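Enquirer: sequence and predicted structure are below.
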Amino acid sequence: MKILAFGEVLLRFTVPDHLLLEQSDLVQLSTVGTGVNLLGSLAHFGYQTVLMTKLPANPLGRRVAADLRRLGISDQFVGYSGGHLGSFFVELGHGSRPERVTYQDRLASSFCAADATTYDFETALEGVNYVHICGIALSLTDQTRNAVYTLAKLAHAKGIQVCFDFNFRMSLNTGNSHRAMKQRYEQILPYADVVFGSKRDLVELLDYPDRSDEECYAQFTADYHVTTFAGTRRTNDNQRKYFQGFMMHAGKLFQSHPREIRILDRIGSGDAFASGVITGLIEKWPIDKTLDFAVANSVLTQATLNDTPLFTQQDVFDYLASNGQNELIR
């Protein structure tokens, strides 16, 4: 089973020891991004993964490519151009203080500057079973938008399963009108088979009526002929936090059991959930099993520092078997 992801790679600088950025002269460097996180997780689950992106044509780009290979991700379709990579700083939350992310300029990156014509999508799709596209590309540049539209149309025409993640970020769209963003998402959704998102995406971005979850999801999947719509929600009960997944499939809404979470680092939690769902689809598991697996992978990831999930299928099943009371990951 082979999964291709298309998207940007970012450098993450994490401030250590729960310090604020102003308090520390040191940071921890890691290679991340939606595609990196998702594929890294799927590689640990035993699947063949490949990332298509652009990296700087300098030692930084080569270092990042080495990080991809270390995660088990093929860099066969990584191109090199330009000299800049987007980055962000993370200050970990603690107690009542939330986690804070500060982005550097990502729009000047090699990925954001690369035109669709510089990618060999035809060759990259050979032997691929699933393609994953992150919606953030719709918020970046004309070049990234044209590239994802081209890839989605081609993959769809070839009968390859297209997974699309809304990943809509208001912080990336302060200069874009609601109408423009809605049109961009409406343009790609007809080519998607599996979509990750939330009710908020449907109501606030696509202007769906604010009805019950099941009615809203049923209308969306019917409108765009989406086979699976999945996402997560967070709830609180006194001092405890819970994480839950849902999936709309074949006209029926399924919901997982809420699992208590103790958050060390919540970045990448959605990517961990998505990789779990894709695993269930690949393995043709029952939906309840798929949701439990996806939620557990995300819960484990949120209890781990950094974006990319590094757990095997057996790690996740051990967690589920012990109901989250594992004392040792083998």
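Expert: Sure thing, it's come through.
Enquirer: hey, let's count contacts and neighbours off CA atoms from now on
Expert: Fine.
Enquirer: in the stretch 101-250 of the chain, which spans are helices?
Expert: Using DSSP state H, counting those that start in this stretch, the helices found in the stretch 101-250 of the chain span residues 110-113, 121-124, 142-157, 178-188, 199-200, 213-224.
Enquirer: output those helices as CSV; include the columns distance to residue 253 and mean neighbour count.
Expert: Output for these, formatted as CSV (distance: least, CA to CA, whole Å; neighbours: other CA atoms under 10 Å):
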stretch, distance to residue 253, mean neighbour count
helix 110-113, 37, 24
helix 121-124, 34, 14
helix 142-157, 25, 18
helix 178-188, 23, 14
helix 199-200, 13, 17
helix 213-224, 6, 16
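Enquirer: can I get these in a markdown table including distance to residue 296?
Expert: Below are these laid out as a markdown table (distance: least, CA to CA, whole Å):
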| stretch | distance to residue 296 |
| --- | --- |
| helix 110-113 | 32 |
| helix 121-124 | 31 |
| helix 142-157 | 29 |
| helix 178-188 | 29 |
| helix 199-200 | 22 |
| helix 213-224 | 23 |
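Enquirer: contacts for stretch 148-160?
Expert: Stretch 148-160 is touched from outside by 6, 116, 121-122, 125, 128-131, 133, 137-138, 161-162, 187-188, 191-192, with contacts defined as CA atoms under 8 Å, 6 or more residues apart in numbering.
Enquirer: let's bring in a second one:
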Amino acid sequence: MAQIITFGEVLMRLSTPGFARFEQAQQFNVTYAGGEANVAAALAYWGHSTAHVTRFPDTPVGRAAAHYLRYHGVDISHMLYGGNRIAVYFLETGVAMRPSQIVYDRQFSSFAELNPAEIEWDHILKDAKWFHWAGITPALSQAAADACLEGIRTARKYGLTVSGDIFYRSNLWKYGKKPSEILPELTAGTDLVVGSPFIFKDIFGIEPGATFEESCQRLHEAFPQVSRVVDTHRTSVSASHNLLRASMWNGNKVLETEDIEINPIIDRVGGGDAFIAGLIHGLLTFNDEQRALEFGVAASALKHTIEGDALVSTEAEVEAIRQGDTSGRIKR
């Protein structure tokens, strides 16, 4: 059985070639992507046993998306099939002063119309160690939100560590519910939260503290299960030149990393997922939270240099960046 389980929608990604604008595109490059699945893929490359739970239409396109996950080493044995369409997003990659643009087409997707009762959470989670979810998933439908909540409750029952990226896309909530109505119950069962003081106020009504540590303590008071809070900090010099660092409250103090400079950026989509994967890997592998946090930032930085949503890398490549080797010298 897989040790790390992720849950969420996987989309077809259609990106313009190079840095072409949507209006210029005569064709699109095709791959598949999903925040939680990206986490599973990166962890699989570093030797972890991972499985992703999702639903695809039983069509050649749906099966191609499933094979994409398997290609990256992710267990697809818990995959569901049904519905009529796969969700799609279109990407125009920015450069210099022009930002990237994403257009979503994911209403009435196979995943959004899933039946929560079809997911056998007890079977999937009983022998696992970690369960990861993200705020985009419960934005898609009440069914998706219910399935995510049941996954968290089952993970709690079996003593798994639960991580949740509570950042969400406000324009996805179209089924009559607000994030503030759904995300608190999900967060209540989560051990490690990825979020910011601004998000805490927006979703939970928790006023920001004078410091990040104070804000995290207030979140913990509202949700005692939360024992770690993580946030990344990006300085955008341009669309193709960023600085990246991170902070983590571990229940006692705040750990911080130094900035990593990323220039030029090839593809920043999936960078947050790579950070989460790196952090999970570090927490499971190293007996050192500071190193785990630094590994997460290094993984995210490396992802910015790789096309597609998934971080394709070895642990050694990420560790070299964590230790300061950002020269890009050729490896022979």
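Expert: That came through, no problem. Remember, it's a predicted structure, so these values are computed and weren't measured experimentally.
Enquirer: in which helix or strand would I find the equivalent of residue 314 of the first structure over in the second structure?
Expert: Under the alignment (TM-score structural alignment), residue 314 of the first structure maps onto residue 316 of the second structure. For residue 316 of the second structure, the host element (DSSP states H and E) is helix 315-322.
Enquirer: returning to that earlier point: hmm, which of the contacts of stretch 148-160 of the first structure are the buried ones?
Expert: Listed as buried from those are 6, 116, 121, 125, 128-131, 133, 137-138, 161-162, 188, 191-192; burial here means 16 or more other CA atoms under 10 Å.
Enquirer: quick one: which of the contacts of stretch 148-160 of the first structure sit in strands?
Expert: 6, 130, 131, 133, 161, 162 (DSSP state E).
Enquirer: farthest pair within the residues you listed?
Expert: Farthest pair in those (CA to CA) is 6 and 161. Separation: 13.7 Å.
Enquirer: any residues in contact with both of the two?
Expert: Common neighbours of residue 6 of the first structure and residue 161, using CA under 8 Å, 6+ apart, are residue 131.
Enquirer: how about the nearest residue to residue 317 of the first structure, chain neighbours excluded?
Expert: Spatial nearest neighbour of residue 317 of the first structure, excluding adjacent residues (CA to CA, 6 or more residues apart in numbering): residue 293 at 7.3 Å.
Enquirer: same deal with residue 26 of the first structure?
Expert: Per CA to CA, 6+ apart, closest to residue 26 of the first structure is residue 15, 6.7 Å.
Enquirer: quick one, what contacts the one you found?
Expert: Contacts for residue 15 of the first structure were tallied using CA under 8 Å, 6+ apart; they are 21, 24, 26, 27, 28, 89, 90, 91, 92.
Enquirer: drop anything exposed from these.
Expert: 21, 27, 89, 90, 91, 92.
Enquirer: max pairwise distance over the residues you listed: which two?
Expert: Spanning the widest gap among those are 27 and 92, at 11.7 Å by CA to CA.
Enquirer: now do the shared contacts for these two.
Expert: What both residue 27 of the first structure and residue 92 touch, as defined by CA under 8 Å, 6+ apart, is the set 14, 15.
Enquirer: what's the mean gap between the helix holding residue 316 of the second structure and the aligned bit of the first structure?
Expert: Helix 315-322 of the second structure, aligned to the first structure and superposed, deviates on average by 1.3 Å (mean CA distance after the TM-score superposition for the first structure).
Enquirer: could you name the helices and strands sitting against that helix?
Expert: Applying 3 or more CA pairs under 8 Å, 6 or more residues apart in numbering; DSSP states H and E, we find helix 315-322 of the second structure packed against helix 289-303.
Enquirer: can you tell me what part of the first structure the helix it packs on aligns to?
Expert: The aligned range for helix 289-303 of the second structure is 287-301, by TM-score structural alignment.
Enquirer: how much space between residue 208 of the second structure and residue 165 of the second structure?
Expert: Going from residue 208 of the second structure to residue 165 of the second structure by CA to CA, to the nearest Å gives 18 Å.
Enquirer: these two: which is more packed in?
Expert: Using other CA atoms under 10 Å, the more surrounded residue of residue 208 of the second structure and residue 165 is residue 165, with 24 against 19.
Enquirer: doesn't residue 63 of the first structure fall inside a strand?
Expert: No - counting by DSSP: H, G, I helix; E, B strand; the rest coil, residue 63 of the first structure is not part of a strand but helix.
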